[in-house]
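A.B. asks: below are the sequence and a predicted model for it; my questions follow.
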Amino acid sequence: MHAPYAMRPEQSRGRRHPEEESAFRSCFQRDRDRIIHASAFRRLKHKTQVFIEHEGDYFRTRLTHSIEVAQVARTISGVLGLNAELTEAVALAHDLGHPPFGHTGEDALQELMAPYGGFDHNAQAIRIVTSLERHYAEFDGLNLTWDTLEGIAKHNGPVTGPVPYALADYNACHDLELHTHASAEAQVAALADDIAYNNHDLHDGLRAELFSTDELAEMPLLKECFNEVDARYPDLNYYRRRHEALRRFFGLLVEDVIEQARGALKALGANSAEEVRMAGRPVVRFSEPLWRDLQVIRRFLFTRMYRAPSVVEMRGEVTRVVHDLFPLFMADPSLLPKQWRKDVAEADGELALARIVADYIAGMTDRFAIQSHARLCLGALPKPSLMAPPL
C-alpha cells in the first residue's frame, strides 16, 4: 500500500520519447530493468570504489556498491510506503557516471575538463542514460521516465550554482526542475548510498589492514555495537565479532533514517509527491546526534583509509594514467575506437572534441584504462582479449 506522498506509475510525467506502456511492468520497473541491462551498468563491475578494482577480489566495486545501495533503498522505501521500483531504479543508476579510479579519476577529469565545462559524475550519469547508451532503434539513451531522471540528477538535493554542461544540455530540452528537491524515493536512494558506503568502507579498510577492529570498537556508534556483541557472544572469534558489530551498525543507520523520515513526513503532512518536492528541505535524513557521531567515523576513514600511504600512492599512479590519456586522444582522435571516430567527425571544434574524449575516458573501467595507458603511452602489448573498448 503506497503512502499518499509516494510516486505512482500512473502519475509519472512520462518519457521524452513516448512509448507504449508494458502490459505487465510499470514504467518504473521498466526503468530499473533498462538500467540493469545497460552497458554502463555492467562496466561498474570493474570500476573502483576505494581500492583499484584488481587489488583484491573482496573489496567493493561500483557494481557491488550499487547493488548494496539498492537493497538498503528498497528496505527503507518499503517501510515508508514509497514506490520501491522507482527507488531501486535511482539507486542502481546513481553511480553510472563515475569514471575509472573512483573519485581520484573524477578529480583528474574535472581538472582536465575545467576549460571545457568541467566534469561531474552525477551529470555524467544523465549523459549516459540520455545519450551515450545507443542500443535502441528509436532514440539515444534509455528513454527513462522524467521521474527517474529527476532522481538521478537531484538525489543529493537541488542543483544550485553553475550547472555542469552534461546536465545543462539535457535539461534545456527536458526540464528536470533542478531548483527543487527530488521525490522521497530519490532522497531514500541518496541516504541508502551514505549508509552503504559508511558500512562497507569500514569492512574494506579492515580487510586491507589499514586499521584494527580494536580501534573501531572505541568509536561513537560502533562502541555500543561491539559491546552488545561481546555481551551476547563473549567467546566469538575475531572475524565473526567484527562482522556482527558492523551488521548492528548497519541496522542502526537504517533504523535512524526510517524514524527520522517518518517524523519529517508526518510533520510535512504531504498528500502528494509534488508536496515533497516543494517542501524546501529534505524529508529523508539522519538524526542530528547520529549525524554528528557519523562525522567522527568519516574523519577517521578519511585519515586512515582514503589518505593512507598505499592509497595515496595508487592515487598518484592512476591520476597519471588519466592525465596522459586525455591529451593523447585530444592530439590524435584517430586513436579512439571506430564507433567514437564518427562522433569526432561530426564534432565542431575543440570543445566538442574534449567532451567526446571525456565521455570515452569516463566510460573506461579501471583495467581498461590501465591497459590503454600501457599500450598507448608505455608501448606495452596487453592481451587482445582484454582490450574491448568501452561502448
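C.D. replies: It's in. Numbers count the residues shown, from 1 in each chain.

A.B. asks: could you use CA atoms for every contact and neighbour count after this?
C.D. replies: Noted.

A.B. asks: ok, and what's touching whichever helix or strand residue 289 is part of?
C.D. replies: Element membership for residue 289 (DSSP states H and E) is helix 288-301. Helix 288-301 is contacted by residues 198, 201-202, 219-221, 256 when judged by C-alpha atoms under 8 Å, 6 or more residues apart in numbering.

A.B. asks: what is the neighbour count of residue 307?
C.D. replies: Neighbours of residue 307 under the rule other C-alpha atoms under 10 Å: 13.

A.B. asks: now the closest residue to residue 286 other than its chain neighbours: how far from residue 226?
C.D. replies: Nearest residue to residue 286, sequence neighbours excluded (C-alpha to C-alpha, 6 or more residues apart in numbering): residue 257, at 5.1 Å. When distance is defined by C-alpha to C-alpha, to the nearest Å, residue 257 is 21 Å away from residue 226.

A.B. asks: so which of these two has more stuff around it?
C.D. replies: Relative neighbour count places residue 226 above the other of residue 257 and residue 226, with 25 against 22, counting by other C-alpha under 10 Å.

A.B. asks: okay, pairing it with this:
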Amino acid sequence: MAPALTKPITGDLAPYATDPSATRGRRHDEMESRTRSPYQRDRDRIIHSGAFRRLKHKTQVFVYHEGDYYRTRLTHSLEVAQIARSLSRFLGLDEDLAEALALAHDLGHTPFGHAGEDALAECMEGYGGFDHNAQTLRIVTRLEQRYADFDGLNLTWETLEGVVKHNGPVIGQGEGTDHLPRAFREYEGLAALDLHTYASLEAQVAALSDDIAYNNHDIDDGLRAGLFTADDLMSLPLVGDMFREVHDAYPGLAPRRLRHEAIRRLISHMVEDVIGETTRRLEKIQPGNSDDIRNAGMQIASFSEEMQAHDRALKSFLLERMYRHFQVNRMMSKAKRVMTEVFELLVNEPSLLPNEWQDMTDGPRTVKTAETVCDYVAGMTDRFAIEEHRRLFQPDPIFR
C-alpha cells in the first residue's frame, strides 16, 4: 500500500490510538489530501458512495413502507457514528476512523434486514456463500465504481481492517481462509489485513456502538409499533430500572416523552459502562501503541460482565417479543420469498438482468452468474426489490 503524506495531528491522541500520520496507506497509490486526514477522507468517500445512499431505504426489522418513524439502515448508521465519536473522544482515539467504520458497517446488508440476508445465504449455498461483512468489503474494494484510477473506494488499510475484523479475529493463528465467504477470499489484499489479530480500538468501539444503538432503537421501534409496552419492559434488569426511574420522577409523563427519556438514560448508562470497562482493561495491559491493542489477545473495548448480562436479557426479550412477533414474521416471510424468487429467476435466466449486469454473467446457474446476481440483489433497497419482483412476476399490460 502507498504511504500517506505525513500530516500534523489535530487534538490529543492516546498512545494506543490509531495515528493517521502513521497509516499503512492505500492499496492504490494516491496523493493524500492537504485538508483532510486519511481517515476523514475515508469517511467522506463512504458518505458519498452509492451504497451508503441506498441505506436510506434498507430496513432491519420493518420494511420501508411500515412507517416514516422507524429506523432504516441509514438512520441507524448515523446513530452508531454519534456514539462511536463520543466514546472515541473520551478514550483519546481517532474519532474520524471510528466514525468511518460506524458509517460503513452496514453497507453490505441486503434489503429486508436479517430475513433478506438469510434468504440470500440460502440461495448462495453451493456458490461460495454470503455474509454481509464480506459483502461490505466487496463493495468498498470493488463494486463502487466512481473513480477513474481504481475500483472501489481505495480506503486506508486501517479502515479495511476495521471493516473485516471489527467483531474480532477472522481466523486463528496459522489457520487458512478456505472456510471464509467468497467475498473475503476474492479480495487480493486479504492476507495483509492480519486476520488472526484483533482490530484497532476504534474498530472495537464502533462495533460496541452498533450494539448500543441497535438495542435501544429496537426498544423505541417496538414500543412505537405496539409490539410490547413499557410495562412489559419493567421486568428487565437495567431497562426496567430506567423506565421506572423516569416514571417515578415524572408522574403522568406522556408515553412518548417517557420512552425517549428512558432510552436516553439507557444509552448514557451503556456508554459509561463501556468507558469504565475499557479503561480498566487499558490499565491492565498498558498498551504503548495501536499494535499492542491488536496483539492483546483479547477484546479491549467491552461491556462489563454485569452489562453483558443485561445485554443478553434485553436481546432475549427482543427476540421473543419483537423479532418473532407474528406481524414481523409475516413481513419477513414475504421478504424472503421476494429475495428467493428474484434470485432464482435471474440465476436461471440471466438475460433478464439489466444490460450492464448481463455483461458480467456467463450462462445460467454458473458460479459467476450467481455471484453477479447476488451483488445485484444484495444492493437493492427494500422498495426496489419489491418493485423488481412485481416487474418480473406480475403481468403488466404496459411493458417496461
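C.D. replies: Received it, and whenever you're ready, just let me know what you need. Since this is a predicted model, take the numbers as computed values, not measurements.

A.B. asks: list the contacts of the residue nearest to residue 352 of the second structure when sequence neighbours are not counted.
C.D. replies: Distance criterion C-alpha to C-alpha, 6+ apart; nearest residue to residue 352 of the second structure, sequence neighbours excluded, is residue 346 at 6.3 Å. Each residue near residue 346 of the second structure by C-alpha under 8 Å, 6+ apart is listed here: 352-353, 373.

A.B. asks: could you do residue 8 of the first structure as well?
C.D. replies: Residue 8 of the first structure neighbours (C-alpha under 8 Å, 6+ apart): residue 83.

A.B. asks: picking that back up, just the element for the equivalent of the residue nearest to residue 286 of the first structure over in the second structure, please.
C.D. replies: Counting by TM-score structural alignment, residue 257 of the first structure lines up with residue 274 in the second structure. Using DSSP H and E, residue 274 of the second structure sits in helix 255-285.

A.B. asks: what lines up with the residue nearest to residue 352 of the second structure in the first structure?
C.D. replies: Here residue 346 of the second structure is matched to residue 329 in the first structure, going by TM-score structural alignment.

A.B. asks: please report how far its match lies from residue 124 of the first structure.
C.D. replies: Taken as C-alpha to C-alpha, the span from residue 329 of the first structure to residue 124 of the first structure is 19 Å.

A.B. asks: one more: residue 202 of the first structure?
C.D. replies: Residue 202 of the first structure sits at a distance of 28 Å from residue 124 of the first structure (criterion: C-alpha to C-alpha).

A.B. asks: OK, contacts around residue 248 of the first structure?
C.D. replies: Residue 248 of the first structure is in contact with residue 225, counting by C-alpha under 8 Å, 6+ apart.

A.B. asks: neighbours of residue 124 of the second structure, just the number please.
C.D. replies: Residue 124 of the second structure: 19 neighbours (other C-alpha under 10 Å).

A.B. asks: JSON lines for the contacts of helix 288-301 of the first structure, including distance to residue 239 of the first structure, neighbour count and secondary structure?
C.D. replies: Output for the contacts of helix 288-301 of the first structure, formatted as JSON lines (distance: C-alpha to C-alpha, whole Å; neighbours: other C-alpha atoms under 10 Å; DSSP: H, G, I helix; E, B strand; the rest coil):
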{"residue": "198", "distance to residue 239 of the first structure": "19", "neighbour count": "18", "secondary structure": "helix"}
{"residue": "201", "distance to residue 239 of the first structure": "16", "neighbour count": "19", "secondary structure": "helix"}
{"residue": "202", "distance to residue 239 of the first structure": "13", "neighbour count": "21", "secondary structure": "helix"}
{"residue": "219", "distance to residue 239 of the first structure": "18", "neighbour count": "17", "secondary structure": "coil"}
{"residue": "220", "distance to residue 239 of the first structure": "20", "neighbour count": "16", "secondary structure": "coil"}
{"residue": "221", "distance to residue 239 of the first structure": "19", "neighbour count": "19", "secondary structure": "coil"}
{"residue": "256", "distance to residue 239 of the first structure": "26", "neighbour count": "16", "secondary structure": "helix"}
